[in-house]
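Student: Predicted structure and sequence below. I'll ask about it afterward.
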Amino acid sequence: MANSQQQVCDIAMNITTMEEVHEALNDAGDRFAIYIIYPFLMILGIITNGAFCIVLARVPRMRTITNTYLVNLAVADLTFLIVAVSEKLFNNWVSQIPADKTHIGLPGCIVIPFILNCTYFTSIFTITLVSVEKFYAICRPLEHRKFSGKKRTMKLIVGAWILSAIISCCFIPGRARLEVVCMNWPEKAPKLPSKVTYCLAIRVWKGFEHVANFLQTIPFFIAMVVNTILYTQILRTMHRRVGARSQLAEARLVQMRNQVATMLVANGIVFFICQMLFQALSISLSFRHLKEPLLADWQVQKALVVARIFSYANSAVNSIVYNIFSSRYRQAFKETFCWRKQRKILPMLELELTRQTR
């Protein structure tokens, strides 16, 4: 029986003790994260990002160039959350072995990471585009008026998705081969799958998974440096201009613009902080095979669980950050969802508009 299994499997793995069995399975902490924390963050992300899109659809004054970028960010975050969490739930529902891809096969090994990488890189590029747009609006307003426009914004957004797709395609060879492992469990072990399938790099690119772990961090750190420079310039310019405006209406306009800029800086900082642990682990894993690792395998897995929690949380809290730092966004959310209060206010606004048109 063992010989027939080895003929249809790439390799065989013998698990001899119950301790090794427990190490091969998800423990209580892993299951709590997969079945409780991840779904909670996905539902939170659907609510917050969906609410933001509804606000922009119902409040015309919120349809600005900056918010066009932020809607694109919300779409990328929603897609990332739904695909990432659904894949974790499905894999752990059909198999007790972590990273077992038997039920999704080679198409799943290629398509799911491609979608996750594409949406992740799009988020990075979108946050950077928002920073560039706000930098020119505040630090170089004359130049901003010349090239600012919704057509140009849409072209940049489409370009961000295309560039993200191209970069994501480069990582496909890292998961384009299936390796089937025959598992020989001890007699006392619970009923577990006899075969486990893993997604690995194609054989002609030996060690590509290590290179890929390092390469995927490069856009993140480049974007972090660029955004840090832009944030510094934006905050310095806003600080110099405090109190420089004398007219009340113009002062309010500047205050509103600066408030939105502060919100975007805070949102960007939250993004880079939440993603930092995952990127640091990716760099660590890329060099792990070269020397004696500092962390055991189980410690790396625990760190990855924590890193995923931060990554998923970042995709869910953007709208919360908007409301914390900007009264304009808070007012728009109130107008959209506090419908009882809105019903009382709308007739008054209509009456005032009628008076002004007479």
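Tutor: Looks like it arrived, so ask away.
Student: CA atoms for contacts and neighbours, from now on please.
Tutor: Will do.
Student: need the helices for the stretch 251-358 of the chain, in chain order.
Tutor: 297-316, 318-325, 327-337, 339-357 (DSSP state H, counting those that start in this stretch).
Student: just the stretch 51-200 of the chain next, same as before
Tutor: 65-94, 105-139, 141-147, 150-169.
Student: next, the one to line up against it:
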Amino acid sequence: MERNLSRCIQTDNITSLVDAKSFGYSNGETFYTTVFLPLIAFFGVVVNLAFIFVVSRVPRMHTSTNCYLINLAIADIVFLLTGVGEKLYRFVKSPIHGDDTPIQNGGCVWIYLITDTTYFVSLCFVTLVSIERFCAVCKPQNRYCISKSKAGVLACIAWMLSVCLASALITTNSKFFTICIIWPKEALYLNYPESWGLCTAFYPWVKAYGEGMQTIPFFLTLVINGIMYILIIRGLNKSVSRLKSHSERSSEIDSRMRDQITRMLIINGFIFFLCLAPFEILSFIEMLSGIQKRLLFHSDTLVGLSYSARALAYINCVINPVIYTTMSQRYRHAFKQVFSIERPSVPVTGQSCTTKYIGSTTQEHVRVNFDSRL
């Protein structure tokens, strides 16, 4: 059958069976795409939906912090459904690994726009939660917490800013190239497609620009949150120290609650940035490779590291609500209220603390801010 090569930017004549086999999915890649990612997506969507349902169901959980956390959970759900969904769709439609032909030009724009938006949104809401926690703990003279209306405005701004940043990355994947392939004359490759597609940038320097646009906000957010965490921990220590001269019992209670919130803050922050850091470091290395026009790692090593880094990024969308609920008595109690078969001992319709004044003692500060997470 005569091939139509006019639509291809190049034609690859594959004569080696080893080279031809490298185009397909390996056993590890097949397991990763068809088993690991669907399980992660299913579990992630379930726990994030449960988190959203519980917070929306219990009025006393209607705080500005939870407004940010709900938006963060929504971003995680969208990321999981889009990222895992498009990989499963590619796997079903084409036997060639990394083939962008199933998504075509439209997918080159919209899929990456959506996933990039959710990525920037996560960074925004992580920072908003940290800022609110910092203000509550380190600025007790401001005797109020941000209202839901203000939190809603900030949430809208975060989404709009994230869309703008993601739109700035469209050019890094907006060009769809078609490459024709002449396969070996083996029975295995008789039904293989005659071409495969690739979403990429028009120019190599645009790819390096995209890597920089992705990594710089991450490391900037990491530094900002790290500084605020240190200041928050210092503020908690100072507040508890001031109470030691007032009441020994109160100091003991405050110390215990301080330790709980400190552990929760450190663990959530550490895991969030730990899960995303490998992928961002690899992106930074890719940017340097593009600038220097040479590979800094062997391609096989880079592929293995890339799969591990992406797996951690997907796990990050699942594990945060689990850790936060595990470490917070308030959230555990809310889950029991909503999902318990028996009638809850404390009414579900509690008073919202959205406009509640924050007291002047550390014990009151911790109680108000104990339901925040990174």
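Tutor: In hand now; what should we look at? Being a predicted model, the structure only gives us computed values, none of them experimental.
Student: what about the helices of the stretch 51-200 of structure 1, which gets the closest to Ile320 of structure 1?
Tutor: helix 65-94 (12.1 Å; Cα to Cα).
Student: list the helices and strands the closest one packs on?
Tutor: Packing partners of helix 65-94 of structure 1 (3 or more Cα pairs under 8 Å, 6 or more residues apart in numbering; DSSP states H and E): helix 38-58, helix 105-139, helix 150-169, helix 297-316.
Student: Enumerate the positions of it that are buried.
Tutor: Of the residues in helix 65-94 of structure 1, 65-66, 68-86, 88-89, 91-92 count as buried by neighbour count, 16 or more other Cα atoms under 10 Å.
Student: mean shift of the longest strand anywhere in structure 2 relative to structure 1?
Tutor: For structure 2, the longest strand by residue count, based on DSSP state E, is strand 175-182. Compared with structure 1 after fitting, strand 175-182 of structure 2 has a mean deviation of 0.7 Å; criterion: mean Cα distance after the TM-score superposition for structure 1.
Student: wait, isn't Phe271 of structure 1 in contact with Ala316?
Tutor: No: Phe271 of structure 1 is beyond contact range of Ala316, at 10.7 Å (criterion: Cα atoms under 8 Å).
Student: re the thing from before, arrange the helices of the stretch 51-200 of structure 1 in TSV, one row each, with distance to Pro193 of structure 1 as further columns.
Tutor: Formatted as TSV, those follow (distance: least, Cα to Cα, whole Å):
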stretch	distance to Pro193 of structure 1
helix 65-94	10
helix 105-139	15
helix 141-147	59
helix 150-169	32
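Student: Relative to Leu295 of structure 1, which of these is closest?
Tutor: helix 65-94 (23.6 Å).
Student: show me the residues around Leu142 of structure 1 that make contact.
Tutor: Residues near Leu142 of structure 1 by Cα atoms under 8 Å, 6 or more residues apart in numbering: none.
Student: make it 10 Å
Tutor: Tyr136 (Cα atoms under 10 Å, 6 or more residues apart in numbering).
Student: which non-adjacent residue is nearest Ala73 of structure 2?
Tutor: Closest residue to Ala73 of structure 2 apart from its sequence neighbours, by Cα to Cα, 6 or more residues apart in numbering: Asn48 at 5.4 Å.
Student: How about the contacts made by that neighbour?
Tutor: 54, 69-70, 72-77, 317-322.
Student: Can you tell me which of these lies closest to Pro344 of structure 2?
Tutor: Closest approach between those and Pro344 of structure 2, by Cα to Cα: Val54, at 13.7 Å.
Student: How many residues are close by that closest one?
Tutor: Val54 of structure 2 has 19 neighbours, counted by other Cα atoms under 10 Å.
Student: give me every residue that touches it.
Tutor: Taking Cα under 10 Å, 6+ apart, we find Val54 of structure 2 in contact with 48, 61, 331, 334-339.
Student: swap the cut-off to 7 Å and go again
Tutor: 334-335, 338 (Cα atoms under 7 Å, 6 or more residues apart in numbering).
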